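> What follows is a protein structure lacking sequence information:
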């Protein structure tokens, strides 16, 4: 994977910069977020996928694009629900942050 590992986060950052520029480029930001989500999905990096999906969903929350925003985030909710049972079955000591064990 090498240096391609960071590409999803770099594209997400590019999207954020495009939105915060003095004259925001909405289309370029949307494209950067979509590329970030696609690359993160290819890597199986769910956290980075979600990290790019949230600002893209905010961008799509214009009244005429609400359905697009919901369609984008719905699969992410399903992934979270599938992972939740596995996470909650960990032993309590695993979650104790005060524990000095590795």
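Arrived safely, thanks for sending. Note that the structure is a prediction, hence the values are computed from the model and not measured. Numbers count the residues shown, from 1 in each chain.

> make it CA atoms for all contacts and neighbour counts henceforth
Will do.

> Assign a three-state SS to residue 55, would you?
Judged by DSSP: H, G, I helix; E, B strand; the rest coil, the three-state class of residue 55 is helix.

> what sits against residue 36?
Shown in contact with residue 36 (Cα atoms under 8 Å, 6 or more residues apart in numbering): 7-12, 48-49, 52.

> PyMOL command for the buried members of those residues?
Filtering the contacts of residue 36 down to the buried ones (16 or more other Cα atoms under 10 Å) takes a single PyMOL command:
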select buried, resi 8+9+11+12+48+49+52
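
> Determine the set of other helices and strands touching the helix ranked longest in the chain.
Longest helix of the chain, by residue count under DSSP state H: helix 66-88. If you count contacts as 3 or more Cα pairs under 8 Å, 6 or more residues apart in numbering; DSSP states H and E, helix 66-88 packs onto helix 46-60.

> Please work out which residues outside the helix it packs on touch it.
Outside of helix 46-60, the residues within contact range by Cα under 8 Å, 6+ apart are 8-9, 12, 16, 30, 33-34, 36-38, 40-41, 66, 68-70, 72-73, 76.

> before we go on, here's another structure to hold up against the first:
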């Protein structure tokens, strides 16, 4: 379910320009469910997408505060697509 919510949030964002609140709601629920289920990979994906949405709204500090602590928790798999994506996004938020 967390992954479906994440995908739905991204679809809403793509299909309805300016529907940030609706997309943010889906992405936030995805992030929360990922944490509840204890699945860091899903949590990272939801956080990346939510941080990107926040950055698109000009909320750079909030995006960084969401994504940076989560990215720092990963000690392995630093060459995965998700962690590379998180690193690129964080670099734009500095």
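Cool, the structure landed. Computed from a predicted structure; not experimentally measured.

> I'd like the TM-score for the two structures, please.
Once superposed, chain against chain, the TM-score is 0.72 (TM-score structural alignment, normalised by the length of structure 2); 77 aligned residues with a Cα RMSD of 1.8 Å.

> Which stretch of structure 1 lines up against stretch 22-31 of structure 2?
On the basis of TM-score structural alignment, stretch 22-31 of structure 2 is assigned to residues 28-37 in structure 1.

> that older thread, what range in structure 2 matches the very next helix or strand once past the longest helix of structure 1?
Once helix 66-88 of structure 1 ends, the next helix or strand along the chain (criterion: DSSP states H and E) is helix 92-95. With TM-score structural alignment applied, helix 92-95 of structure 1 matches no range in structure 2.

> elements contacting helix 92-95 of structure 1?
Using 3+ Cα pairs under 8 Å, 6+ apart, helix 92-95 of structure 1 sits against no helix or strand.

> counterpart of residue 4 of structure 2 in structure 1?
Here residue 4 of structure 2 is matched to residue 10 in structure 1, going by TM-score structural alignment.

> coming back round to it: and the match of stretch 22-31 of structure 2 against structure 2, how far off on average?
For stretch 28-37 of structure 1, the mean deviation from structure 2 after alignment is 0.6 Å (mean Cα distance after the TM-score superposition for structure 1).

> What residues sit buried inside the longest helix of structure 1?
Neighbour-count burial for helix 66-88 of structure 1 flags 69, 72 (criterion: 16+ other Cα under 10 Å).

> Taking helix 46-60 as reference, get the angle to it.
Here helix 66-88 of structure 1 points in a direction 160 degrees away from that of helix 46-60 (axes from the mean of the first three to the mean of the last three Cα atoms, to 10 degrees).

> residues contacting residue 31 of structure 1?
Residue 31 of structure 1 neighbours (Cα under 8 Å, 6+ apart): residue 15.

> And whichever strand or helix holds it, what's buried?
Residue 31 of structure 1 belongs to helix 26-43 when assigned by DSSP H and E. Across helix 26-43 of structure 1, burial judged by 16+ other Cα under 10 Å covers 28-37, 39-41.

> Looking at those, which is nearest residue 62 of structure 1?
Minimum distance to residue 62 of structure 1 across the buried residues of helix 26-43 of structure 1 is 12.9 Å, recorded for residue 30 (Cα to Cα).

> That'll do, ta.
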